[in-house]
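Engineer: Below is the sequence, then the predicted model.
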Amino acid sequence: MNKIIDAHIHLDQYSDDEIEKFFLDGNSIDKVISVSMNLQSCKRNLELSFRDSRILPAFGYHPEQALPTGRELADLLEWMEKHRNTMVAVGEVGLPFYRRKKDKQGEFPLQQYIELLETFVIHAKRWGKPIILHAVYDDASIVCGLLEKHSIVKAHFHWFKGDAKTLRRIAENGYYISITPDIVYEKEIQSMVSDFPLGQLMVETDGPWPFEGPFQGIKTHPNMIHASIKIIAQIKNLPEPDVYRRLYINTLKFYSLAF
């Protein structure tokens, strides 16, 4: 069976029983990159990785939440420093596009979020780790600027949404994007994949985030990636086995994982 890697999932938000069932149901699931929301989330992902070597943890602070206090950030960075050899990447980090859209006061502290992200960018470079980014629409160009400023080589824009100019910038910088199951029913995502190099693509679920179309009402599962790859193969006009292998190798290469 064609092997898959879920390049971005919040596995810590699933129950232990659900996680066990994932790997029983999906023997094609070779690995998952489980990203973190905060320190508590990091600790849960670390624990999960000790239970199963297929679970690879990334540590960070998700931007779609209130800014951490100075003490919270210091504690998180200290913990990440201690466990830097266990994490495959810094993530999920980025900018709060959706949280900012909901702000009705007009005084959103965007600059503080940019400074927080830059802190993670600096640490990712110092630790020699890839960085996993939540950066969509207008925020993506700001993030590209930070990555360029610090000469970051390995950047993963998960579930990217944005304009063609920024997409080209991401591709030209050698950064990667990952595609969720919404490619099955979203024309915008299909068009984006058509324009983006296959060699810089990965696939993900962002579970437990729910999907629509044929996945309506179904608990998000890494096996949904098979449907994504089928569409990617059609868009790229390539045999499915070739696309499976290319995406699998892309992810191993990006995260410096053994073949």
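Structural biologist: Perfect, thanks for sending it. Residues are numbered from 1 along each chain as shown.

Engineer: CA atoms for contacts and neighbours, from now on please.
Structural biologist: Will do.

Engineer: quick one: buried residues of stretch 215-222?
Structural biologist: Neighbour-count burial for stretch 215-222, with 16 or more other CA atoms under 10 Å as criterion, is recorded at 215, 220-222.

Engineer: try stretch 236-250
Structural biologist: 236, 240, 243-244, 246-250.

Engineer: could those go into CSV alongside distance to I4 and secondary structure?
Structural biologist: Formatted as CSV, these follow (distance: CA to CA, whole Å; DSSP: H, G, I helix; E, B strand; the rest coil):
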residue, distance to I4, secondary structure
K236, 18, helix
E240, 12, helix
V243, 11, helix
Y244, 7, helix
R246, 10, helix
L247, 8, helix
Y248, 6, helix
I249, 10, helix
N250, 11, helix
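
Engineer: how about the residues you listed, which pair is most distant?
Structural biologist: K236 and I249 (16.8 Å; CA to CA).

Engineer: returning to that earlier point: any idea which of the buried residues of stretch 236-250 is closest to L147?
Structural biologist: Distances from L147 to those, taken by CA to CA, are shortest for N250, at 20.3 Å.

Engineer: okay but that closest one is in contact with P197, surely?
Structural biologist: No - counting by CA atoms under 8 Å, N250 stays clear of P197, with 11.1 Å between them.

Engineer: okay, now the one to match up with it:
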Amino acid sequence: MIDAHIHLDWYTRDEQKTMMETLEIDGLVAVSSDLASCEQVWKLSKQYANVSPAFGWHPEQALPTEEELENIEKMIHSYHKQIVAIGEVGLPFYKRKEDPTLDQQPYIQVLERFMVLASKYDLPIVLHAVYDDAQLVCDLLVKHNVNRAHFHWFKGDLKTIKRMIDRQYMISITPDCLYETEIQALIKSYPLELMMVETDGPWPFEGPFQGKMTHPNMIKEVINQIAKLKNITIIEAKEQLTSNTYNFYHRLNVDKTTR
């Protein structure tokens, strides 16, 4: 089992230590949110053998300086054979919701720079693209010939879902699937073969996870829920979801003693 999307560098050092010492799954895909995050995620991947790094820039923030963006690109150039993906990248849906006057064009330009690198190095891209933004991002993926796309914690309409399925884009399911009907409906409509599981930690969850630190082990409950909604056994769901993740991310760092 793999947590396909976590912000490991956003946890405190003590939390990281506790988490890794109590890990009951194979590994984590640790995404980055800015230059400092890329640097920290790279260090964590060297510290822990089952952490797979991805470099990117999270769109729900003020635009990066050109220097910061160039330095992230330099890291991708230098480590493209060691990282498993480019991400987290995307468009600022929630930021624009707070400020409808926000100009999205500069964010599109930043995203396209990362797509160019994903295409150049044949790397998967991890996307923050929900609702209205997802259709535009699908257009950009086609434009830049990026085929391995992972829409993490995806939310969107049926038209977009159909397009993503046709293009064989991956999604990942979070622990809110235990109590959010929108995510449960997505699980039912999306092919299991195009699905992974994630926590997006340290983002907190409600329901049975209320008040708990978001831990990668929570994906076990996510897998159980997917099995229930897909009307298959837990073993079938676990094997398919794990296989999907290994096939999508070709160079995962894992601890095989947990398998």
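Structural biologist: Nice, thanks for sending it over. Just so it is clear, the structure is predicted and the values come from calculations on it, not from any experiment.

Engineer: Got a TM-score for the pair?
Structural biologist: Once superposed, chain against chain, the TM-score is 0.95 (TM-score structural alignment, normalised by the length of structure 1); 253 aligned residues with a CA RMSD of 1.2 Å.

Engineer: that older thread, now the buried residues of stretch 236-250 of structure 1 as TSV including distance to K21 of structure 1?
Structural biologist: Formatted as TSV, these follow (distance: CA to CA, whole Å):
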residue	distance to K21 of structure 1
K236	32
E240	26
V243	26
Y244	23
R246	27
L247	24
Y248	22
I249	25
N250	26
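
Engineer: Show me which of those is closest to S53 of structure 1.
Structural biologist: Lowest distance from S53 of structure 1 to these (CA to CA) belongs to Y248, with 17.0 Å.

Engineer: Need the counterpart of that closest one in structure 2.
Structural biologist: Matched by TM-score structural alignment, Y248 of structure 1 corresponds to T242 in structure 2.

Engineer: Just give the nearest non-adjacent residue to that match, would you?
Structural biologist: Spatial nearest neighbour of T242 of structure 2, chain neighbours left out: M1 (5.2 Å); criterion: CA to CA, 6 or more residues apart in numbering.

Engineer: Hmm, the match of Y248 of structure 1 is touching I2, no?
Structural biologist: Yes - T242 of structure 2 lies in contact with I2 (CA under 8 Å); the separation is 6.4 Å.

Engineer: Helices of structure 2, residue ranges please.
Structural biologist: 13-21, 35-47, 66-79, 93-98, 105-121, 132-143, 158-166, 181-189, 219-230, 234-248 (DSSP state H).

Engineer: Among those helices, which comes closest to P53 of structure 2?
Structural biologist: Across these, closest to P53 of structure 2 is helix 35-47 (CA to CA), at 6.1 Å.

Engineer: I'd like the distance from the closest one to the chain centre, please.
Structural biologist: 16 Å (CA atoms, centre = their mean, to the nearest Å).

Engineer: which part of structure 1 lines up with that helix?
Structural biologist: Going by TM-score structural alignment: helix 35-47 of structure 2 matches residues 39-51.

Engineer: which of the residues in that stretch are buried?
Structural biologist: In terms of neighbour count (16+ other CA under 10 Å), stretch 39-51 of structure 1 has its buried residues at 39, 41-43, 45-46, 48-49.

Engineer: Check those residues against N85 of structure 1 and report the nearest one.
Structural biologist: Ranked by distance to N85 of structure 1 (CA to CA), these are led by L46 at 11.3 Å.

Engineer: Relative to V121 of structure 1, how far out is that closest one?
Structural biologist: As for L46 of structure 1, its distance to V121 of structure 1 is 21 Å (criterion: CA to CA, to the nearest Å).
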